[in-house]
Each structure stands twice: as C-alpha cells, then as structure tokens.
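Asks: the following block contains a protein sequence and its predicted model.
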Amino acid sequence: MLLLRDNAAIESAVLTWPWPLGRDSLGDHGSVIGDLESQAVAQSRMGALYENESELGFGATEASFSIASDTLPFRSFGSQPREQFQASLSQSWLSEWFAGNLSFTYADDPLDGDEFRLDGSYLAVALGNWSFGIDQVERWWGPGWDGSLILSNNARPVPALSLTRISPDAFENKWLKWIGPWTFTTFMGQLDNDEGERPGSDARLFGMRIDFSPFGWDNLDIGLSRAAQWAGDGRPGGLDTFWKLLLGEDNAVNGITNENEPGNQLAGIDYRLRIPGYNFAHYFQIIGEDEETFLPDANMIMGGFETWGELARTGTTWRAYWEWADTRAGYLRRDPRPSRDFNTAYNHGIYRSGYRYHGRSIGHAMDGDGVMRSIGGFIVQENGNLWGAKYRNYSLNRDGRGPNSVTIEPVEGQSFEVFTELSDLSFLPFISHQPSAISHPRLNLGLHYIDEENQVSGESDDDFGGHVSITTSF
C-alpha cells in the first residue's frame, strides 16, 4: 500500500491503520505510472484483496496458532504474537450495509490474565460516506515503523465505538478545497485496568485523528491526533466534561481543579514528506503530554528516513528505514522546567496506571523516558512473501524513577531481529497435498537476540528467542 502511495496510485494519506478497503483506493491515478513492474504487482495484489474482501456473504473461516519462546520486548508495525502460546478462530461476513468479524482467541498463561479474548472483532454499518462501528481492533497512528508516540499496537486493542470517513474525497467548498483528500477517524473506548476502587480507575479512552494532503500534493501527508483518558470511577463524565476535554481545558486555570479536571490528554502532529523525483522520504511526529495556550506542550518526538526500490524488474521491492524516538516529555517547551521532563510521558496524577492498558503503554512500546534508535529493512517478493531484519539500540527509563511498564530501573540495551511473513508456501512439498477444504496457509517466523545492562546493578543479561505463527482459511 505504501508503495502505491509513493507512486501516487493512492490519492490519500496512509498514515492511519486500519485503512478501510471500502475506500476508492486507486483513485483517478489507478493506472501504472512509468514502467514500475513492482507497482503493477502491488496494484494487482491490492485489487485481488479488494475483490476478495468485497464478496457478499460469509468469508472463509480463519484459524491461527502461534508459539513463542518469550514475548517480544517491543512490538512494531506488523503482526507479532502477544503471548507464548495463543490460538484464534475468526469468521467474517459482509452485506450491503454491514460488515463484521467475530474472533475468539485463547492465550495460555497470559501476562494480563485474560485467557479468552475478542481482539480483532468488529461490527460496522456504512451510512453514506461514514462507517459506524463497535470494535476491538488494533490501531496505529503515525508514520513510524518501530513505534507511534500516541497510539500503537503495543497494548491490546480497547473495546470501542468508532466513526470513520470512508472515501477521502476533498471538500468542494472553495474555502476548504485546499485541504485536499482527507480522512477522519474517532473512537470512544473503555479501559479496564483493574486498579481497584479508587478515583480514575476504569477510565474511558477517546481518540480522534485526521489525515490530509494539502492542495492535493501527493508528496506530503499530514496527520493531526488527539487522545485522552477521561471519566472513570469517581470522576466527572458528563457532556460538559467532554466539551471541556475537546477544548483542551485540562490545566489548573479557568476554574479547573483536581476535582473537575476533564482528563489526561495527548495531542500532536506528524507528517511524511517524499522528495519529488527520488525514492526517499522523511517523517516526523511530535506529541505533547500537556497543553499551554491551546497548543501541545511537554513534547515527545520521533523522526526517521525511508528509502525504497525495485530489484531489476523482478516484481520484488525493498524498503529500508532509520528511526529515532525519545519519550522524555521535554522538547520544545515554552516554559522549560528540566525537573519535570522525566516521569511525565504516559503518566498522570489522577489516572495512576497512566496512559496504559493491561500493563502496556498505549503509545510507544518503550514507554516513557526512553530513547531508541533503530534501523531496518525488508523485501517483498512478487508472490507476496516478505523477509526482513531490524536492529535497535535503546535506553529505557533513563532516570530510574516513576512508573514504567517495561523496567523499573534504567537499562541500556540492543536487539536484533530477523523475520519473514510467507503468504505463498508452494515451495513446500506438502502444501500441494493439502486437503482441498484448506486454503491460503500463511507462515510467520521470527528470531531475536537481546543484550541489556542494568545501569544500577551493572548486571548484564542476554536472551535468544523466536516465534512461529501459522494461519489458514477453510
């Protein structure tokens, strides 16, 4: 999908996931641009996926199993198992107005104690150009490959009511037409952090995001995001409170006190800029943990570079990236206070579990007060098989104080991962002899090595592990 966007075959930004297949994905530029065979392959694959997902009635039943030596230290964009063993069974269906998927997952001895889950389930209805739904699906907001500062797949998906704009058509109004193709999504979810009977526990989670390409520039995609925890046990949760939340009235001004403070908000902007004429892009994200003069403050930042290409007309594409992220909430402060830079990101005085769900950060996987540098790349063959690797160097919970879901004490570390996602297994001899009722088997494999040093005790620890996931339809 990103390859198609980079070649203007998709008219709207693709910085937000999930990306509805109901959109006019290839727009008016659906023809192959230039002589890129890889783009023709990508368009063909996208078209086949759209055609398959657009068939009315029940889709194929899908079953998957995964085994891991241990849980991965950091989740990134893509599909990785959450537990050491999990199995799921899902069934989708589609009608003229409704779309749904029911997914049951069993996890053995999970970290959060929830053995049975509905992660990946949804029910949506299309009304005009809008999709209304109730869902429990993973979301990813932003251009990063190894993390999003505001909403990633690190924590398990939150059950929510959602609203999404389907087609990204630009405004026809002459005053708004400059915004270009735009998408919008918002949701209202329910957290259940099991904090016991105290104010702020079991809060709601609100999110809102818009993506647009101003003036129809295909080389620039911009995203604006907001997220907030609000309401919960013993906290105000009426419409007046929500209105104050939307206006950003969170701080101890204008009559806002600890008793009536609307919630814990994060907001910011990200963009992805392609260099015209070159297979090169820069992306950046800045998310504020506070607000001052109606603008985000106490900011975390992330940025990176991408490059991509094709392997000599084979239909095989490659992509590589370098990414840097810092979750110390102290960049670009209008009122610098170094003493409060640390222990701010993803933490809050009222919502004591912070911006987390079932023990994991809802934002970046390294949680607050960390810095991570990563480099990675992958190739995608003509048959859809993907092969990749990534290296990370990181510092976690650098001041060693305050809540942190990854480590209590400061840690310096590095990790290396190799992985593959195989959708075409025809090279395996036993696949050609599979029962006719079973189709489209997919195999995910990964290996990782981690080397870390505790900065307090001086102790070093290393770990070698892996995971395998098998998915099939019948």
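Replies: Here it is on my side, so go on. No experiment lies behind these values; they were computed from the predicted model shown. Residues are numbered from 1 along each chain as shown.
Asks: please make it C-alpha for all contacts and neighbour counts, starting now.
Replies: OK.
Asks: where do the strands sit along the stretch 301-450 of the chain?
Replies: All strands of the stretch 301-450 of the chain, identified by DSSP state E, counting those that start in this stretch, fall at 317-331, 356-357, 360-361, 371-380, 386-396, 411-422, 439-454.
Asks: distance to Ser469 added to those strands, as CSV?
Replies: CSV is the format used below for these (distance: least, CA to CA, whole Å):
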stretch, distance to Ser469
strand 317-331, 23
strand 356-357, 24
strand 360-361, 22
strand 371-380, 19
strand 386-396, 14
strand 411-422, 9
strand 439-454, 5
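Asks: can you put the ones you listed in CSV and add distance to Gly128 and mean neighbour count?
Replies: As requested, the strands of the stretch 301-450 of the chain are exported to CSV (distance: least, CA to CA, whole Å; neighbours: other CA atoms under 10 Å):
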stretch, distance to Gly128, mean neighbour count
strand 317-331, 37, 23
strand 356-357, 33, 22
strand 360-361, 35, 25
strand 371-380, 36, 20
strand 386-396, 36, 19
strand 411-422, 36, 19
strand 439-454, 33, 18
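Asks: what's the closest of those strands to Asp192?
Replies: Asp192 lies closest to strand 356-357 among these, at 7.5 Å (CA to CA).
Asks: nearest residue to Gln86 other than its sequence neighbours?
Replies: For Gln86, ignoring the flanking residues on the chain, the nearest one in space by CA to CA, 6 or more residues apart in numbering is Ala107 at 4.2 Å.
Asks: just give me the neighbour total for the one you found.
Replies: By the measure other CA atoms under 10 Å, the count of residues near Ala107 is 19.
Asks: look up how far Thr71 lies from it.
Replies: Separation of Ala107 from Thr71 (CA to CA, to the nearest Å): 12 Å.
Asks: how about the contacts made by the nearest residue in space to Asp135 that is not next to it in sequence?
Replies: Take Asp135 and drop its neighbours on the chain: the residue closest to it by CA to CA, 6+ apart is Tyr122, 4.0 Å away. Contact partners of Tyr122, counting by CA atoms under 8 Å, 6 or more residues apart in numbering, are Gly100, Asn101, Leu102, Gly133, Ile134, Asp135, Gln136, Val137.
Asks: now the common contact residues for Ala107 and Thr71.
Replies: Glu83, Gln84.
Asks: what's downstream of the biggest helix by length in the chain, the next helix or strand?
Replies: Secondary structure of the chain per DSSP state H: the longest helix is helix 37-53. Going down the chain from helix 37-53, the next helix or strand is strand 57-58, by DSSP states H and E.
Asks: take the one below as the second:
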Amino acid sequence: MRNSLPLACLTGFFISLGQAQAQPTPQTGASVPYTPSWTARHYLQWLGDHASLPLTGSHWPLPAAAVRQALEKIAPAAAQADVQTARDFVLKELDMAQNQGRAQLHLRSESEALNGYGENYTPGSSAQLSSAELRRSWGNVSAAGRLGARLEASPNSLQSQFSGVGTEGEFQGRLDGSAAVLGFGGWNVQAFSHRQWWGPGWQSSLINGHNNPSWTGAGIQRDSVAPSDSAWLSWMGPWNLDVFVAKAQDPRVVAQQPQGFLFSGMRLTMKPQPWLEVGLSRGLQTGGAGRPSGAMNFAKSFLGQEVNKNPEDPFTDSSGQIAGYDLRARCPKSWSGMLGSCAAYTQWMGEDAAGSVIPLPFKFMSLWGVESTYGQGQYRVFAEWANTNAYSLPWDTKERFPGYVNGVYSQGYTQGGRWAGSAQGSGSEILTVGWMDAARQRMVKVHAGKVNTSLGAYDPRVSAPRGDLWGLSASQVFSWMGMRLTPELAYTELSEGQEQRANKRQNLRVGLVMAVPL
C-alpha cells in the first residue's frame, strides 16, 4: 500500500497558495468545519444539479462559511418552491451547527454494520457534547472555534481484552467536534478533531470515510469554494484544497506494530463544469514506533520519495501511501423525463506508483455508482459497487490482491482499529442499493456481496467474521419536544469466520439517537 500522488496535484497546491495570496479571490473568513447530515448533503447535491449551486459535494467537511456563501448565490425571491425548500433546510442546519450547542446520546446494541456516509461508526453506545461556534476578527485576520467532547464504547469490535484508558480502554474519550481556526489570506489554518468524507459515494469512501474515529490533527484548508479570479485557476470552477497531519489512535493488534504513526491527508476538489466534479486524494502513513520518523522522513513521505522498497534497495520505506482520483458526472438535463435527475460517479484509489519522473498511482481499488433524484428533490435512489482489491478495474488483467494491508504497517490502513476507508475492509466486493426520503428524513439500504477479511474493524491475529454478506439497514428522524429522535435498525449476516465480541456472523443492531440543542 504505497504510492505517490501525481506531481500535478502537489504543484497545483503551491500554485494555488501563491495565486490565492496574489489575486483578490473571494474570502469568507474563519469558520468551523461543517459536515452536513445525509439529508443536507442530499439537498446540497440536488441544488448543485438543479440550481447551479457553486459548491462541491464530495469533500467534507468544508468551512461552514463557504457553504453559506454558496447558498447565498441562490436568490430566495427568485427560487422555485423545491429549490427554496432545499436551501432553507441546509441553512437551518448550518444555523444550528454554528449558533447552538448540542448534546447527543446514542444508545445502541453492541454490533457491527456496514457504515456509510453520516453514520456512527461505534459498535456500541456513545455520548457527545459540542458548543456553539465562537468568532472573532481583527482586520484581515479572523478566528473561530468550537469545543466538542465524546465518550464511546471501544470502536474496535474485534477487541475482547481491555486495560486502562485511551486506545486500549473499554470506554474512550475524544475531543470529537473541536476546532480552532485562524483565517487570513483566503485560507484557514486549523487544529481539529473530526472525521472526513472524501469521495462521491454514499456508502463508501475508499480513502477517508466515516467508519473510523475522528482524526485529531492540524492543517490548512481554503476558506471558500468559490471560483478563483486568477487566470491560472479559473478553469477549475468552484474548488477547495485541504491538507492535514494527524496522530493515529491505534490499539495494539500485533507485536512490534508501528503504533502512533502520523497520518497525512490531502484532497483537491474542483467543479470545472456545472455537470462535472473531480477530486484528487492522497493518504499516507509515516513514522510510528520502530519506524523512521522526524522532519526529514516526513518530507520524503510528503514528496513521495523512498517508497516501494525492493530487497536490494539501500533505504527503508519512508511511508505507506494510497492515492487516486474520483469524479461525478451529471446526466444531460434532457434525460430528466426518463431517469429523473441522474448522475454517475466513480473513485479509483491506487496502492503503488509507476513512473520514475512523475510517479502515478496504479493497482487501483475501485468504486462505481449511479444515482437519481425524483419528486422535486424529495427522493434519491442509488446503487454503488465497491471493490477493495488492487487491480479491480474492469480492464485490469493482472491478478487481484486485497488492498488496505501491507507488511510495513501491520495494523493496516486503520484508525482506532477500524478501516479508515470503506467499512467493508480489505479485498471485498459489495453492492449497496439505497433509497432516501429527504422530506421525512428516512433512509433504507440493502447490501450484498463478499467480505474478504473483516467488517468494520481489523485485527490480523483473528479469523474474523467474513465471507458472503447480505444485510439491510433503516433509519428515520422524528422531532419531539425540541429533540431529534432517530431510531435505527441494521442486520448483517456473514457466512464464515469466528465471532469476536461485537463482531459476529449475524449482527443485529438496534439503536436510538437523542439529540438536544443547547
């Protein structure tokens, strides 16, 4: 699992930074990161397809002010009723996220499931608090912040022995939802604790998804998604760049594993045409106990140097890496009478690099999806196929092998003992068909396929539940006395493997989320 992001992406980062400082591109000021609920993301995507909303939909979180700035491009007085409904829903959610604190209790039976966008990864109960956003400004410099805290049952569903607190404890505390942001020159420099969703999928992100605990780290992100005034960058349309470094919270699953590695993520997302969105992503693991570390090693990792070690090479690998591309293309509007508002999307993530001058990812894991909305934006249906084997593209002729695992980082591509990409884990093939009712905030999904290694969490020492899989899940949001109540149900059945704590061959998950504004 080693490669280098295309040189063009790194070059684009430095060009973008220089142009942002030299050109009068729109600036929104500091704001806290915002990841929409699945309902709000549905509406944002629909507004992009129907009302030319200048916002990318495959890169979360984005700065809250960037999302608000894009929504303000839609004039309320001129908007049709369905456009106004979608816009108002997202603005209301944004207002609550920025101006109100929240207390949330998630009561859930201990069991695994295929977690997708916006879903809680914890195979058990959890509680979370977050404050309202605090904002300050001093001329061209601004600041924003929020405090968050989370207590949860251990997210590692394969772990049966616990000790002390922290990554090995039965209950674990995190600063999930916290952020400190300093904004200037069109950029947000931020320290944070949150999860990312990088990709166009609804069930899986192959590189950075919602199946794992929050990354706690620091980074830089563009403060808006508006098109650049720069002649060099205007072709990109609405765009955003996010670069961060975080410390992994990995329990010990094998002897001499490189615990405490650094994880660095980079994503550039752009919308060069109203019907086309493109993303470039990279994730790398470097350092950790027993591994080369320090500033020089990190620089080698960042620049893709000294990777893909061969037995005769005089160096030790600097890192384990994964990188690739994704895109989403909207159907022509002339098709809307037959297919509704439809789109197709794909994501390719490679585990190695080819080319000595410009190393490019290959050996791709792949994701393919189609989706359609109907009923004036109330409903969305999607079908998504994810294959987490290398060489999984239809035209690949070489023998496939499972992704997300390698000999350097023996705990795999994980965070908190859980797969940091797709919840289906290494070497799996899963088809998910989903239906969403945004007005009633109801979602139903059906899954079928094969899990090669383990579902949700990873421990190379055990023969975890795996094999042929089928499952279903459903959730529904209700409002009652100022609270949001979300009952959920998920059933997942696997054909092989040995049962481990909360990870069984027959997983029945029942839960209730209670959220109260503060």
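Replies: Received it, and whenever you're ready, just let me know what you need. Bear in mind that the values here come from a model prediction, so they are computed numbers and not experimental data.
Asks: now the TM-score, please.
Replies: The TM-score (TM-score structural alignment, normalised by the length of the first structure) is 0.84; 440 aligned residues with a CA RMSD of 3.1 Å.
Asks: and the gap between the counterpart of the residue nearest to Gln86 of the first structure in the second structure and Arg484 of the second structure?
Replies: Applying TM-score structural alignment, one finds that Ala107 of the first structure aligns to Glu152 in the second structure. Noted for Glu152 of the second structure: a distance of 20 Å to Arg484 of the second structure, by CA to CA.
Asks: and for Tyr374 of the second structure?
Replies: Tyr374 of the second structure sits 26 Å away from Arg484 of the second structure, going by CA to CA.
Asks: just give me the match in the second structure for Ser90 of the first structure.
Replies: Match for Ser90 of the first structure (TM-score structural alignment): Ser130.
Asks: pretty sure its match is touching Gly145, no?
Replies: No. Counting by CA atoms under 8 Å, Ser130 of the second structure sits too far from Gly145 to count as a contact (10.9 Å).
Asks: list the residues that are in contact with both of those two.
Replies: Counting by CA under 8 Å, 6+ apart, the common neighbours of Ser130 of the second structure and Gly145 are Ser178.
Asks: which stretches in the stretch 151-300 of the first structure count as strands?
Replies: Under the criterion DSSP E, counting those that start in this stretch, the stretch 151-300 of the first structure contains strands at 160-165, 182-190, 204-212, 220-230, 263-274, 280-292, 295-310.
Asks: mind listing what Met266 of the second structure touches?
Replies: Neighbour list for Met266 of the second structure: Leu241, Asp242, Val243, Phe244, Ser281, Arg282, Gly283 [criterion: CA under 8 Å, 6+ apart].
Asks: and the third one, how many neighbours?
Replies: The one in question is Val243 of the second structure. Residues near Val243 of the second structure, counting by other CA under 10 Å, number 19.
Asks: so which residue is dead centre in the first structure?
Replies: Trp140 (1.9 Å; CA atoms, centre = their mean).
Asks: now that residue, nearest residue through space, not along the chain?
Replies: Closest residue to Trp140 of the first structure apart from its sequence neighbours, by CA to CA, 6+ apart: Ser152 at 4.4 Å.
Asks: and the aligned partner of that neighbour in the second structure, how many neighbours?
Replies: Counting by TM-score structural alignment, Ser152 of the first structure lines up with Gly209 in the second structure. When neighbours are counted by other CA under 10 Å, Gly209 of the second structure registers 28.
Asks: repeat for Ala8 of the second structure
Replies: Ala8 of the second structure is flanked by 11 other residues according to other CA under 10 Å.
Asks: now do the SS call for it.
Replies: With DSSP: H, G, I helix; E, B strand; the rest coil as the basis, Ala8 of the second structure sits in helix.
Asks: how much space separates it from Thr286 of the second structure?
Replies: 22 Å.
Asks: same question, Trp215 of the second structure
Replies: From Trp215 of the second structure to Thr286 of the second structure the distance is 15 Å (CA to CA).
Asks: who are the neighbours in contact with the closest residue to Arg82 of the first structure other than its chain neighbours?
Replies: Nearest residue to Arg82 of the first structure, sequence neighbours excluded (CA to CA, 6+ apart): Thr71, at 6.2 Å. Applying CA under 8 Å, 6+ apart to Thr71 of the first structure gives the contacts Pro81, Arg82, Glu83, Gln84.
Asks: which of those residues are still contacts in the second structure?
Replies: Mapping the contacts of Thr71 of the first structure onto the second structure (both residues aligned by TM-score structural alignment, their matches' CA atoms under 8 Å) leaves Glu83, Gln84 still in contact.
Asks: a markdown table for the contacts of Thr71 of the first structure, including distance to Asp326 of the first structure, neighbour count and secondary structure?
Replies: Output for the contacts of Thr71 of the first structure, formatted as a markdown table (distance: CA to CA, whole Å; neighbours: other CA atoms under 10 Å; DSSP: H, G, I helix; E, B strand; the rest coil):
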| residue | distance to Asp326 of the first structure | neighbour count | secondary structure |
| --- | --- | --- | --- |
| Pro81 | 25 | 19 | coil |
| Arg82 | 24 | 20 | coil |
| Glu83 | 27 | 22 | coil |
| Gln84 | 29 | 19 | coil |
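Asks: closest to Ile470 of the first structure out of the contacts of Thr71 of the first structure?
Replies: When the contacts of Thr71 of the first structure are compared for distance to Ile470 of the first structure (CA to CA), Pro81 wins out at 10.9 Å.
Asks: that closest one touches Asp70, doesn't it?
Replies: No. The criterion here is CA under 8 Å, and Pro81 of the first structure misses it with Asp70 at 9.6 Å.
Asks: tell me the counterpart of Asp468 of the second structure in the first structure.
Replies: Taking TM-score structural alignment, the alignment pairs Asp468 of the second structure with Glu412 from the first structure.
Asks: my guess is its match meets Asn454, correct?
Replies: Yes. Counting by CA under 8 Å, Asn454 is a contact partner of Glu412 of the first structure at 6.6 Å.
Asks: ok, the match of Ser90 of the first structure to Ala515 of the second structure distance?
Replies: Computed as CA to CA, the Ser130 of the second structure to Ala515 of the second structure distance reads 11 Å.
Asks: what do these two both touch?
Replies: In contact with both Ser130 of the second structure and Ala515: Arg102, Ala103, using CA under 8 Å, 6+ apart.
Asks: list the residues that contact the match of Ser90 of the first structure.
Replies: Ser130 of the second structure neighbours (CA under 8 Å, 6+ apart): Gly101, Arg102, Ala103, Arg146, Leu147, Gly148, Ala149, Gly177, Ser178.
Asks: check Ile210 of the first structure too.
Replies: Per CA under 8 Å, 6+ apart, neighbours of Ile210 of the first structure: Trp182, Thr183, Phe184, Thr185, Gly223, Leu224, Ser225.
Asks: Ala231 of the first structure too?
Replies: Gly200, Ala203, Arg204, Gly237, Pro262, Gly263 are the contacts of Ala231 of the first structure under CA under 8 Å, 6+ apart.
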